[in-house]
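S.K.: I'd like to go over a predicted model; first the sequence, then the structure.
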Amino acid sequence: MKEQRTVARFLAEHELDAPPAYRLLDLTAEIGELAADANESTDYGSSPDSISVNSDEVGDALFALLSLAESLDIDAGEALDEAVAKYESHIEATGDAGSDR
């Protein structure tokens, strides 16, 4: 995935190596910032149609996720392909994308 290579180059160039556990914590924090945007924009759920999140926060979450994948030596593109195939299989089997696990 081109985006993962971009993140990997950035991390190497700026010597931003970190263990996977820290990458996961960073990802969790970034997802929390998306949730905060959603909470605030919907008046904590009372106006769900008014949801808004900042695109830079989505970018931060993507950066953190791709950094995690890189630190775990997981190809994000392949992982995404696997997920889509899994959802397609669930839809074919049950008519729903959700997992029954």
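M.R.: Alright, I've got the coordinates. Given the structure is predicted, the values throughout are model-derived calculations rather than measurements.
S.K.: going forward, measure contacts and count neighbours with C-alpha atoms only.
M.R.: Noted.
S.K.: For residue 16, which three-state class applies?
M.R.: State at residue 16, reduced to three classes by DSSP: H, G, I helix; E, B strand; the rest coil: coil.
S.K.: Just give me the neighbour total for it.
M.R.: If you count neighbours by other Cα atoms under 10 Å, residue 16 ends up with 10.
S.K.: Look at residue 100 and say how many residues are nearby.
M.R.: Residue 100 has 7 nearby residues by other Cα under 10 Å.
S.K.: any idea how far it is from residue 86?
M.R.: Counting by Cα to Cα, to the nearest Å, the gap from residue 100 to residue 86 is 12 Å.
S.K.: And residue 49, by the same measure?
M.R.: With distances taken as Cα to Cα, residue 49 is found 30 Å from residue 86.
S.K.: Presented hereafter is structure B, for comparison with structure A:
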Amino acid sequence: MDAQARVSSFVKEHDLDAPAAYRLLDAVSELGEVSKEVCTSTAYGADPSAVDVSDDELGDALFALFALCDVLEVDGEAALETSLAKYEERLVESGGAGSGE
């Protein structure tokens, strides 16, 4: 079973269904917690080499993103493959992965 299916099953099993807007807010909140760990561990950027983020916080962020994908009926793995292909194309065309906007 892939990660998104595991999250979907967990959400259903524990009656944690929520609309997409709430799932998005949860994902943003979890990424905020990751950001907090980065800021704290690096003394707000003073020591970038000291970055430390717990697996637990990254796992929470992944859970939230997979739950969002599930409620939107988006295959997270397929979305990632699409993004990787897009970045690969940009690297070939422009030498950078950014959108250039």
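M.R.: Arrived safely. Because the structure is predicted, anything quoted here is derived from the model rather than measured.
S.K.: still on that earlier bit, so residue 49 and residue 86 of structure 1 - more neighbours on which side?
M.R.: residue 86 (15 against 9).
S.K.: Mean deviation, the helix or strand encompassing the more buried one versus structure 2?
M.R.: For residue 86 of structure 1, the host element (DSSP states H and E) is helix 76-94. For helix 76-94 of structure 1, the mean deviation from structure 2 after alignment is 0.4 Å (mean Cα distance after the TM-score superposition for structure 1).
S.K.: Pull the distance from that helix to the chain's centre.
M.R.: Between the centre of helix 76-94 of structure 1 and the centre of its chain there are 16 Å (Cα atoms, centre = their mean, to the nearest Å).
S.K.: Show me what it is packed against.
M.R.: Using 3 or more Cα pairs under 8 Å, 6 or more residues apart in numbering; DSSP states H and E as the contact test, no helix or strand touches helix 76-94 of structure 1.
S.K.: list the buried ones in it?
M.R.: Buried positions in helix 76-94 of structure 1, judged by neighbour count with 16 or more other Cα atoms under 10 Å: 76, 87, 90.
S.K.: Quick check: residue 24 of structure 1 touching residue 68?
M.R.: Yes: counting by Cα atoms under 8 Å, residue 24 of structure 1 touches residue 68, with 6.3 Å between them.
S.K.: Between these two, point out the one with more neighbours.
M.R.: residue 68 (24 against 17).
S.K.: got the contact list for that one?
M.R.: If a contact means Cα atoms under 8 Å, 6 or more residues apart in numbering, then residue 68 of structure 1 has 20, 23-24, 27 as its contacts.
S.K.: In terms of helices and strands, where is the nearest residue to residue 87 of structure 1 once chain neighbours are set aside?
M.R.: Leaving out its chain neighbours, the residue that sits closest to residue 87 of structure 1 by Cα to Cα, 6 or more residues apart in numbering is residue 97, at 5.1 Å. Using DSSP H and E, residue 97 of structure 1 sits in no helix or strand.
S.K.: and what of residue 8 of structure 2?
M.R.: Short version: residue 8 of structure 2 belongs to helix 3-13, going by DSSP H and E.
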